[in-house]
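In: Have a look; sequence and predicted model below, questions after that.
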Amino acid sequence: MPRLPALSGSALVLLGAVCWSLNSPLVKYLTLDPFLICGLRSLIAGLVLLPFVRPREIAWNRYLLAYVLAYCALCLSVIVSLSLTSAAIAIGMQYTATIWLFLLYWFQTRYFSRRAFLPVAVIMSGVVCFMLSGGSGDSHPLGNLIALTEGIFFAGMSLASKKATRTNALGITAIGNLFTALAVFVLFPTARAALPAMDGQEWGLMLILGVVQVAGGYGFFNLGVQKIPARKASVLALWEMILGPLWVALFLHQYPGSMVLAGFAIILAGMVLDAKGAVKK
């Protein structure tokens, strides 16, 4: 039987972004406690990927600890910021990871590349347009501050994933999700209390979110980031922002506003600039 060709790092990250984007239409059918959604989908993802945990292929070092903590902090910061500020800001801030990774590269090399900075600046302009589309009436300074940390945690997760393993990316994805589920259900009793009241439809949607959006999304991302630089992976991950509203428009007939469309156009322009810069290198 012929073997299937191995996917490139870019293709794997794009598959991860596709899986993540399915959250947008599916979560609109859920009225569950946000912490229950966060904990339960992480638990499902961790259990699905548990067979891939092969201890000898995982580096049990500070980088694994950094990955687990950064992933858990990312999940919790998104949920907490959603309760305090606009959804557009809470979701969009995690993609400021691109600028944090650029600044880290600049700090490490002491070299400022205008060619590399231009697409980052353009992409961030598009992310800002997307976040402004959510309005500011329901935003809160504390929520905005918590949301600001999301990009740092996303960047830390991406960098630590490379150091924790190069052969068992699905294993560390399982460990990160099981730790996150444990943290959520221990720290937030409301999540545990809401479990018995779930009906069949809610369990079905949570299974899809756990298996596809979380296990598939972060599994593909961690596989991809082993093959390509974290900064490039953070740029490709932006496809989630574009595809999520597209699925909502196609399946729920809820259409994005002009600011969202402008943000998408600017992000795509930045991606094209980034791709051209990579080709020239």
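Out: All right, it came through fine.

In: switch to C-alpha atoms for all contacts and neighbour counts from now on
Out: Fine.

In: What helices and strands are in contact with the host helix or strand of residue 149?
Out: Per DSSP states H and E: residue 149 is located in helix 141-164. Counting contacts by 3 or more Cα pairs under 8 Å, 6 or more residues apart in numbering; DSSP states H and E, helix 141-164 is packed against helix 62-84, helix 87-92, helix 97-109, helix 169-187, helix 217-225, helix 230-236.

In: what angle sits between the helix or strand just after the third one and helix 97-109?
Out: Meaning helix 97-109. Heading C-terminal from helix 97-109, the first helix or strand you meet, by DSSP H and E, is helix 114-132. Helix 114-132 and helix 97-109 are oriented at 150 degrees to each other (axes from the mean of the first three to the mean of the last three Cα atoms, to 10 degrees).

In: who are the neighbours in contact with residue 192?
Out: With contact set as Cα atoms under 8 Å, 6 or more residues apart in numbering, residue 192 has these partners: 36, 185.

In: make it 7 Å
Out: residue 185 (Cα atoms under 7 Å, 6 or more residues apart in numbering).

In: From residue 158, how far out is it?
Out: Separation of residue 192 from residue 158 (Cα to Cα, to the nearest Å) stands at 30 Å.

In: In addition, the following structure is provided for comparison:
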Amino acid sequence: MTRNKGILYLALCAALWSTAGVFIKLIDWNSLVIGGFRSAIAAAVLWIVLWRRGTPRPVWNRSTLLTGLCLGGTTALFVMANKLTTAANAIVLQSANPVFVLLFCAMGRGQRITRRDLTVVAVVMLGVVLFFVDDLSPGGLLGNTVALLSAVLLAAAFLFASSAASLHETMSGVLIGHLLSALIGVPFLFLEPPVFTPVSVGAILFLGVFQLGIPYVLFSYAARVCPPLAISLIGMLEPIFSPIWVAIFVGEIPGPLALTGGVIVIITLCLWCACNARQAGNTGAPS
């Protein structure tokens, strides 16, 4: 596993994560129940991978618990934010997580924040804001605060996942996070019992296996070779890919500002990755 392959895995993760919007629209259930079911299925996928690797028992230690708590908390807070503010506000504010990654790396790891990294983070965030500017709203203070907290937890999850001692630990932390999300969401089915139809069952299986389960297996591998900032920035492709699927399957075409923002994000990330790869080649470091 090289860093370049890890970045490719992360881009594939972002593409698969972004299919959530299309398939969630097919399920007429409480959002917490949807989140709980898909996380339970994703946890099963991760456990199967661990079992196939000969390590079926997840590791329970400080690192995996912190990763799991942060991932589970991110999911719960993001669902809450979507109920308390607009979806665009929630996405844009959660997309601030690279800023917190930089801060955590500087404070917790003593890493120097370079001007290039700051510029890339600022430009990518500008692109995301442009992408959703037509739907942004100044209201929903509580929801906006919750969305920002989800960005903080997501940044922390990236740091804990990338600093785990082994792939087994990284995957265990992600598995624990999905188990926590399932524990939070599934009990709500007793308050609002879901109606199981062939379409809803098919959609929730897709969400659990292909939108969360397999991507988080790829994420676990990528986190072994990619630094937290790379994980965070490549993950910003998710909100850009999402409207593409909506345009293809629903017919909703993004406006000019949204398209401009998407192009800015993609070009900036491509240039940043190319620059890092060239720098690694010049120094003889593994890419």
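Out: Nice, thanks for sending it over. Everything numeric in this text was worked out from a predicted model, so none of it was measured.

In: Residue 14 of the first structure is nearest to which of the helices and strands packed on helix 141-164 of the first structure?
Out: Distance to residue 14 of the first structure, taken as Cα to Cα, is lowest for helix 230-236 among these, at 6.2 Å.

In: Which part of the second structure matches that closest one?
Out: Using TM-score structural alignment, helix 230-236 of the first structure lines up with residues 228-234 of the second structure.

In: That stretch vs the first structure, mean deviation?
Out: Taken against the first structure, stretch 228-234 of the second structure registers an average deviation of 1.0 Å after superposition, with mean Cα distance after the TM-score superposition for the first structure.

In: who's in contact with stretch 256-263 of the first structure?
Out: 126, 127, 129, 130, 133, 245.

In: ok, so of these, who is nearest residue 107 of the first structure?
Out: Of those, the one sitting nearest to residue 107 of the first structure (Cα to Cα) turns out to be residue 127, at 23.3 Å.

In: Just want to check the distance between the closest one and residue 209 of the first structure.
Out: Separation of residue 127 of the first structure from residue 209 of the first structure (Cα to Cα): 24 Å.

In: Check residue 224 of the first structure too.
Out: Distance, residue 224 of the first structure to residue 209 of the first structure, by Cα to Cα: 20 Å.

In: Can you tell me which of the helices and strands packed on helix 141-164 of the first structure is most buried?
Out: Most buried of these, by mean neighbour count (mean count of other Cα atoms under 10 Å): helix 217-225, with a mean of 26.

In: on average, how far is that helix from the matching bit in the second structure?
Out: Once the two models are superposed, helix 217-225 of the first structure sits on average 1.6 Å from its counterpart in the second structure (mean Cα distance after the TM-score superposition for the first structure).

In: chain center to stretch 260-267 of the second structure: distance?
Out: 18 Å (Cα atoms, centre = their mean, to the nearest Å).

In: what do you get for stretch 64-71 of the first structure?
Out: 14 Å.

In: ok, the alignment partner in the first structure of residue 5 of the second structure - how many residues close by?
Out: Alignment note (TM-score structural alignment): residue 5 of the second structure maps to residue 8 of the first structure. A count of nearby residues for residue 8 of the first structure, using other Cα atoms under 10 Å, gives 13.

In: How much space separates residue 8 of the first structure from residue 221 of the first structure?
Out: Per Cα to Cα, residue 8 of the first structure is found 11 Å from residue 221 of the first structure.

In: Identify the residue nearest residue 186 of the second structure in space, chain neighbours excluded?
Out: Leaving aside its sequence neighbours, residue 186 of the second structure sits nearest to residue 36 (Cα to Cα, 6 or more residues apart in numbering; 4.7 Å).

In: Let me have the helices and strands packed on helix 141-164 of the first structure in CSV, extended by distance to residue 122 of the first structure.
Out: Output for these, formatted as CSV (distance: least, Cα to Cα, whole Å):
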stretch, distance to residue 122 of the first structure
helix 62-84, 24
helix 87-92, 15
helix 97-109, 11
helix 169-187, 31
helix 217-225, 23
helix 230-236, 11
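
In: Do I have it right that residue 264 of the first structure meets residue 242?
Out: Yes - Residue 264 of the first structure is within contact range of residue 242, at 6.2 Å (criterion: Cα atoms under 7 Å).

In: what residue of the second structure takes the place of residue 27 of the first structure?
Out: Under the alignment (TM-score structural alignment), residue 27 of the first structure maps onto residue 24 of the second structure.

In: got it, and residue 45 of the first structure?
Out: Residue 45 of the first structure maps onto residue 42 in the second structure, by TM-score structural alignment.

In: That match and residue 215 touch, don't they?
Out: No - contact status for residue 42 of the second structure versus residue 215: not in contact, 9.3 Å apart, counting by Cα under 7 Å.

In: How is residue 57 of the second structure assigned, secondary-structure-wise?
Out: coil (DSSP: H, G, I helix; E, B strand; the rest coil).
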